[in-house]
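**Q** with the sequence up front, the predicted model follows.
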Amino acid sequence: MTKQSASKAAFTVSTLEFMRELVQNNNREWFQANRPRYESAKAELCGVTERVLMGLSPFEPLANTSVKDCIFRINRDIRFSKDKAPYKSNLAFAIGPGGRHSGRIDYYVHIQPDNQSFLGAGMWQPTPANLAKFRQEIDYNVQELKDIIEADEFKTYFPEASGEVMKTSPKGYPADHPEIDLLRRKELFFLHRYSDKDVLKPNFADEIVRGCRIIKPYCDLLNYLFFDEKEEPVSL
């Protein structure tokens, strides 16, 4: 870690105040007038991201993954949005091989004032093919998934399961299937929320690493199902 990033490897009250004021003044004129405050907030985001990358390196293959690959721009894409506010109300980074565009299941960190920050990971907006693989795994071998997400440490740290759930049974599965609650899920994304007090702690990056370590088995299972599992040859 560089000296500059080491000194910025934590969030400060000033960053949360800047983000809070940005929500009330979400326009280019105000942002440009307050750009030095944004640059300071971005430096803190980069410092925390770098520290998380270092903390993950013993158990995640993240070679050649840089901070700039992981952090999200604060500018919103407003081309197809009715909301024309030019800036996001949060700071964020995602860590996977190669950064936020890894294409795999990664770790997402969202920083937003007023106790809206969180670490999240899991199945979010899967392709139809990947959702089918997930449901097939539930049908054939649900115990591996349940051993992960029903473990005491996991449930304590990630008490909140987010994502779309079907009101009816998915095609091909009976309504009385013993795992129908899991089968109805179109997304299964787990969250750990952080208070502003948590975000401002000097060891906040280490706490994120702890959360990533806890949810890693779930991410590994999804990555195996979606990307790494070899198709069995068809017997003729």
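**A** Yep, it's here. Numbering: from 1, shown residues only.
**Q** drop to CA atoms for contacts and neighbour counts, all remaining ones
**A** Fine.
**Q** check contacts around the residue nearest the centre of the chain.
**A** Centroid-nearest residue in the chain, with Cα atoms, centre = their mean: Y108, separated by 2.0 Å. Shown in contact with Y108 (Cα atoms under 8 Å, 6 or more residues apart in numbering): 92-95, 119-121.
**Q** which of these fall within strands?
**A** Of the contacts of Y108, the ones assigned to strands by DSSP state E are 92-95, 119-121.
**Q** try it against this one:
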Amino acid sequence: MAVTFNGFGQKAIPFLKALDFHQSREWFQENRDLYERELYEPFGDLVETLSERFAAAGLGLRGDRKKSLFRINRDVRFSKDKRPYNSHLSAILSLDGTKVEQGVLFVYIGLDRCFAGVAWWQPGPELLQAMRKAIATKPAEFRSLVGTLKKAGLELDTEGCMKRAPRGFEHVKEADLAQAIRNRHFAVRHTIDPAGIHTPALVEELVDFTLRAKPLLGWGKAIQGMVSED
């Protein structure tokens, strides 16, 4: 049965604020109904509504409420920070509907910020090497991608960029290409106004963003396909 996203509850962000303050399993269990009603269930509706819209638009990204949402519980096994809960909830829509596939839409609703990203995020060594090679050997194609994204109001993210050229790419001297080759991922972001998460209009906002970012998905997918054929 088709679902419809009607917006996150008005208490979604206040819940995250209170959870961040209490950081208590007892408090969370006492307020689980609030969490599910205001945040978790609406997020599931958002993912499944977007999946339907993306299918109609030929984007191919999909997910569901069981596989796409990340747990609000933190993995504290290898962290000095032992707080048991995140102050955000997030989800991924991908080509195969899992969280491990590359070329995704990531949606983050948090106490600190709300945003979406279309990304090839920290791709494996083989795919990352192929992407860097594509930039170095087909600069016109890459610059065309950057120009198309720029016209759509988007820029490639440089977070986590290497300080030096990776081995084998030291010869690339043109500033824009050298910068891109140092990237560890290829992503664009869209800031979501927290006040706008409570209405169905968020769906249109995210569909529009993903359509504008579609060239990045296509660029990475073509390179991924060549890697898979090798």
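**A** Arrived safely, thanks for sending. Keep in mind it's a predicted model, so treat the numbers as computed, not measured.
**Q** quick one: which of the contacts of Y108 of structure 1 hold up in structure 2? List them.
**A** Among the contacts of Y108 of structure 1, the contacts conserved in structure 2 (both residues aligned by TM-score structural alignment, their matches' Cα atoms under 8 Å) are 92-95, 119-121.
**Q** would you list the residues you listed in JSON lines and tack on neighbour count?
**A** Output for the kept ones among the contacts of Y108 of structure 1, formatted as JSON lines (neighbours: other Cα atoms under 10 Å):
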{"residue": "A92", "neighbour count": "24"}
{"residue": "F93", "neighbour count": "23"}
{"residue": "A94", "neighbour count": "24"}
{"residue": "I95", "neighbour count": "28"}
{"residue": "L119", "neighbour count": "23"}
{"residue": "G120", "neighbour count": "23"}
{"residue": "A121", "neighbour count": "24"}
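**Q** ok, so of those residues, who is nearest K197 of structure 1?
**A** Ranked by distance to K197 of structure 1 (Cα to Cα), the kept ones among the contacts of Y108 of structure 1 are led by L119 at 15.0 Å.
**Q** who touches the equivalent of the closest one over in structure 2 in this structure?
**A** The alignment partner of L119 of structure 1 in structure 2, by TM-score structural alignment, is A116. Under the criterion of Cα under 8 Å, 6+ apart, the neighbours of A116 of structure 2 are 105-108, 189-192, 206.
**Q** what's the neighbour count on the residue nearest to A121 of structure 1 when sequence neighbours are not counted?
**A** Nearest non-adjacent residue to A121 of structure 1, counting by Cα to Cα, 6 or more residues apart in numbering: Y107, 5.1 Å away. Neighbours of Y107 of structure 1 under the rule other Cα atoms under 10 Å: 22.
**Q** quick one: the aligned partner of Y107 of structure 1 in structure 2 from G9 of structure 2, how far?
**A** Superposed on structure 2 with TM-score structural alignment, Y107 of structure 1 falls opposite L105. L105 of structure 2 sits 22 Å away from G9 of structure 2, going by Cα to Cα, to the nearest Å.
**Q** same deal with K214 of structure 2?
**A** K214 of structure 2 sits 30 Å away from G9 of structure 2, going by Cα to Cα.
**Q** those two - which one has more neighbours?
**A** Taking other Cα under 10 Å, K214 of structure 2 and G9 do not tie; G9 has more neighbours (21 against 15).
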